[in-house]
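1. Provide a 3D model corresponding to the input given below.
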Amino acid sequence: MPGGGGWLKNQPLDVPGALTVTSGIILLIYGLTNAAALGFASEWSFIPLIFSALVLAAFVLIESRSKAPLMPLDFIRRGSVLTANTLALVLTSIVGGVGFIVPVYFQNVLGYSAVYSGLLTLPPALTFFIVGGWVAPRLVNRFGAKRTLLVSSALISVGTLLLTPMSPNGNAFVLMPGLLVWALGASIGFPAINIAAVAGTRPGEEGLASGVVGTSSRVGFPIGLAILLTIAGAFDPPAAGNANASTSTAGVVAGFQVAMLAAALIGVLGFFIALRLKDVKPPWASGDWKQNEAALQQAGP
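-> Model prediction:
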């Protein structure tokens, strides 16, 4: 818009970069999805992951030599941008893994129906909807992205730790406090990550920053799912031998417990990563947007 302070840059589309990054991410997600079900040792997992690494390496090489790169490498190497995207990967990996394991525990271990399991996950889902939609933006406005993400990481770790009292003959309501704390932490963290990712940008880079952090969040889900399910399978005692149904179920639960401990430790890692962020607030929280709006009105059409 005229006088809107927008940023326009005419440059050719980086077709080689777009093709390599898209195909590399598709291969990465495909390999991680297979790894969650088949393990990393399966050829359906490690072959796509190897090709993904090669294609993404080609993307980095293309971007380093391109005159009009799709994603300038100096942008992603910028401290605040890199930290925010790393944190997005970490937190979404926990959400992806825990969000899959808990319903599996409800249905396959406790024997609940899909409908009843869905009803049990409704309270944390409502927490995501209400807190993420209304409460989280107000927290970021008041306390800034850094402090919000520190609280978010701590709550995710504590909530995941409260999910470890799983047992073959347990009760889903024992896990409900942990689910609610976990959902509360995650729901306040996602908006803050987006604010932190955009805060380190220069004029005109906001769209790029939003796209990169969105990709990091999407990739984090299959990464967490693959890692936590691999850990759960590795610590499943009966997995290597024959066992009766009750012993096998106990082994599955033991693997889930270790996976929850691992998720809690990943949350602690997220806490320390959040310490490296700059404490920023969205522009409208400081009232700067009002000054800009007044200037635009004075400028006229």
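2. alpha carbons only for contacts and neighbour counts from here, please
-> Fine.
3. Near Val198, how many residues? Count them for me, please.
-> By the measure other C-alpha atoms under 10 Å, the count of residues near Val198 is 22.
4. so it touches Glu206, yeah?
-> Yes. Val198 lies in contact with Glu206 (C-alpha atoms under 8 Å); the separation is 5.8 Å.
5. how far does stretch 20-27 sit from the chain's center?
-> How far stretch 20-27 lies from its chain's middle: 18 Å, per C-alpha atoms, centre = their mean, to the nearest Å.
6. Mind listing what's buried along it?
-> Thr20, Val21, Ser23, Gly24, Ile25, Ile26, Leu27 (16 or more other C-alpha atoms under 10 Å).
7. Including secondary structure, could these go into a markdown table?
-> A markdown table is the format used below for these (DSSP: H, G, I helix; E, B strand; the rest coil):
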| residue | secondary structure |
| --- | --- |
| Thr20 | helix |
| Val21 | helix |
| Ser23 | helix |
| Gly24 | helix |
| Ile25 | helix |
| Ile26 | helix |
| Leu27 | helix |
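8. roughly how far apart are Gly111 and Asn171?
-> For Gly111, the distance to Asn171 equals 11 Å [C-alpha to C-alpha, to the nearest Å].
9. and this one, so I can compare the two:
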Amino acid sequence: MSTLDQAPPAITTHPSEVPENGAAAGGRQAPRMTGRQKLVLTLLLGAQFMIAVDFSILNVALPVVGAGLHFSLADLQWIATSFALATAGFTLLFGRVADLFGRKRLFLGGMALLGVSSVLGGLAVSPGMLLVARVLQGLATAAVTPAGLSLLTTSFKEGPLRERALGLNGALMSAGFTAGAVLGGLLTDLLSWRWAFLINVPVAALVLILAPSAIADSRPAARSRLDMPGAVTVTGGLLALVYGLTRAGESGWGDTVTLAMLVAGAVLLTGFWFAEKRSAAPLVPVQIMKRRTVIWGNVAGLIAFVTETSLVFLLTLYLQKVLGYSPLSTGLAFSVLGLGTVIGGTLGGKTVGRIGNRATIVTGGVIQAVATVSLIALGTSGAWIWLLLVATFIGGIGNMLVIVGFMVTATSGLPDHEQGLATGLATMTQQVGITMGIPIMSAVVTARMTALGTTGPGTVLSGVSLAILVNSALVLAGALLAAVFLRSGRGGTDAS
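-> Now for the predicted structure:
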């Protein structure tokens, strides 16, 4: 698995009290956030931003970490893989646990675990100690992300305020991914790679101090039993699937272990489906998975994360292998992409309110596809950096429109007691998409380079260009699927 594969980057049944243009009935202005809501939003967004930073902050520092703790070259990728496995494998389970046992409790517990694991990583003296810290960080992320998102969605009714909150959340999560790459390079160059872990500690402490009194608790009226067969099969299936996809990026799609893990993942996830159909208290009610908004909203989100995070990988190859950029310079080049995602996230909620979920997803997808396909014009001269900066900025805006539309669509029209499940599904989609993108695009690049039978910047550029073309085609396919299968509407309440 590439060391650059981690990136990075929800709703109640209350009917919206605001028409589609975002204004309140009778021409009044859209409702404003109260002071308490602003504090809650700041705390939750701060936590999600920190989580997003953790996805990428170690990427540019991996060679330094490996040298400092004596990782072998073959084992170095486990610093990223261990985090991805824990996060993707347990996100859905923890999302349901949040519904059953309390979102605030899980959110605070996850933040505490993130702080402790970050201290452990910052003080690591051996590869084993560091990997344990990364697994714990992954588990903390799997708890905090769906719990935080469900707290966010239950704190704001469906309508302009929620759309604004989700837009800001998406923007900060994408910006956190980009900021992580830049921050990781700066901390490693100026201080030590250990600060890539330790920087989390004061943020986690601040959230733990302020959140208990600021965030309202959210607990079920009656506690249900946890669906253990469903929990075991879905967690095992996701772990096998993510490991198989990760190994495919390292050893190829024909590798025996890769195929075995992918088959095991498919079998376990199929078993999960049948287990849920028979369960009296399913982890994921089958009727939810039949909702058009849930299915196609998550498909759109999956494609958005597969394509944008893998595009970062492809352009990293271009910047470092073709143009000769350093890791820190590469991270700084992606700051323009980060700016685009912030703008896209800011516009996302307003766009959903004005033109609806489906139109937002389709519009964002078309913008992203056009911006991406323009990158096939990149050449070996350093002057092409301007095309890269402009295209990634515009593509980042389009990608965030898709992501905000996906989050609103996939989590709309559901009761409060299923918000953890909805956000867990959406977060799982994000994690699997992030993990799938790199192996797929890496395989395209490798196949092209093998077919050419040469080495050098020109060969790398040819492989990257073909993968960029495939990437843009996937984005366009996602936009077309959304246009065909999602019904128009704000809030995405179509359950058919």
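10. Burial check on Pro229 of the second structure, number of neighbours?
-> Counted with other C-alpha under 10 Å, Pro229 of the second structure comes out at 16.
11. what helix or strand is the corresponding residue of the first structure for it on?
-> By TM-score structural alignment, Pro229 of the second structure lines up with Pro16 in the first structure. Assessed by DSSP states H and E, Pro16 of the first structure sits inside helix 15-38.
12. Would you map the helices across the stretch 251-400 of the second structure?
-> 256-278, 286-289, 292-317, 327-333, 335-355, 357-373, 385-410 (DSSP state H, counting those that start in this stretch).
13. Is it possible to get JSON lines of those that adds distance to Ile51 of the second structure and mean neighbour count?
-> Converted to JSON lines, these look like this (distance: least, C-alpha to C-alpha, whole Å; neighbours: other C-alpha atoms under 10 Å):
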{"stretch": "helix 256-278", "distance to Ile51 of the second structure": "26", "mean neighbour count": "18"}
{"stretch": "helix 286-289", "distance to Ile51 of the second structure": "27", "mean neighbour count": "14"}
{"stretch": "helix 292-317", "distance to Ile51 of the second structure": "16", "mean neighbour count": "25"}
{"stretch": "helix 327-333", "distance to Ile51 of the second structure": "18", "mean neighbour count": "20"}
{"stretch": "helix 335-355", "distance to Ile51 of the second structure": "16", "mean neighbour count": "25"}
{"stretch": "helix 357-373", "distance to Ile51 of the second structure": "25", "mean neighbour count": "26"}
{"stretch": "helix 385-410", "distance to Ile51 of the second structure": "17", "mean neighbour count": "27"}
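14. Just put those in TSV and tack on distance to Ala112 of the second structure.
-> Converted to TSV, these look like this (distance: least, C-alpha to C-alpha, whole Å):
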stretch	distance to Ala112 of the second structure
helix 256-278	31
helix 286-289	32
helix 292-317	28
helix 327-333	29
helix 335-355	28
helix 357-373	35
helix 385-410	26
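15. To Val445 of the second structure, which of these lies closest?
-> Val445 of the second structure sits nearest to helix 292-317 of all these, at 8.6 Å, using C-alpha to C-alpha.
16. just checking, what packs against the closest one?
-> If contacts are counted by 3 or more C-alpha pairs under 8 Å, 6 or more residues apart in numbering; DSSP states H and E, helix 292-317 of the second structure sits against helix 385-410, helix 419-452, helix 457-485.
17. Please identify the deepest-packed of these.
-> Mean neighbour count, computed with mean count of other C-alpha atoms under 10 Å, is highest for helix 385-410 among those, reaching a mean of 27.
18. Could you give the residue range in the first structure aligned to that helix?
-> Against the first structure, helix 385-410 of the second structure falls on residues 172-197 (TM-score structural alignment).
19. mean deviation of that stretch from the second structure?
-> Here the mean offset of stretch 172-197 of the first structure against the second structure after fitting is 1.3 Å, by mean C-alpha distance after the TM-score superposition for the first structure.
20. Just the endpoints, please. Distance across stretch 96-109 of the second structure?
-> End-to-end distance for stretch 96-109 of the second structure: 15 Å, by C-alpha to C-alpha.
21. hang on, the earlier thing: between the helices of the stretch 251-400 of the second structure, which one is closest to Ala451 of the second structure.
-> helix 292-317 (18.2 Å).
22. which bit of the first structure covers the closest one?
-> Counting by TM-score structural alignment, helix 292-317 of the second structure corresponds to 79-104 in the first structure.
23. what about the match of helix 385-410 of the second structure, distance to the chain center?
-> With C-alpha atoms, centre = their mean, you get 11 Å for stretch 172-197 of the first structure.
24. ok, Pro69 of the first structure - how many residues close by?
-> 21.
25. Tell me the residue in the second structure aligned with it.
-> By TM-score structural alignment, Pro69 of the first structure lines up with Pro282.
26. Which residue would you name as the spatial centre of the first structure?
-> When the first structure is reduced to its mean C-alpha position, the closest residue under C-alpha atoms, centre = their mean turns out to be Thr92, at 1.9 Å.
27. so it sits right up against Gly220, yeah?
-> Yes. Counting by C-alpha under 8 Å, Thr92 of the first structure does reach Gly220; the two are 5.0 Å apart.
28. counterpart of Leu228 of the first structure in the second structure?
-> Aligned by TM-score structural alignment, Leu228 of the first structure pairs with Met441 of the second structure.
29. That match and Val306 of the second structure: what is the separation?
-> 9 Å.
30. and what of Thr372 of the second structure?
-> For Thr372 of the second structure relative to Val306 of the second structure (C-alpha to C-alpha), the value is 13 Å.
31. now Ser442 of the second structure
-> 12 Å.
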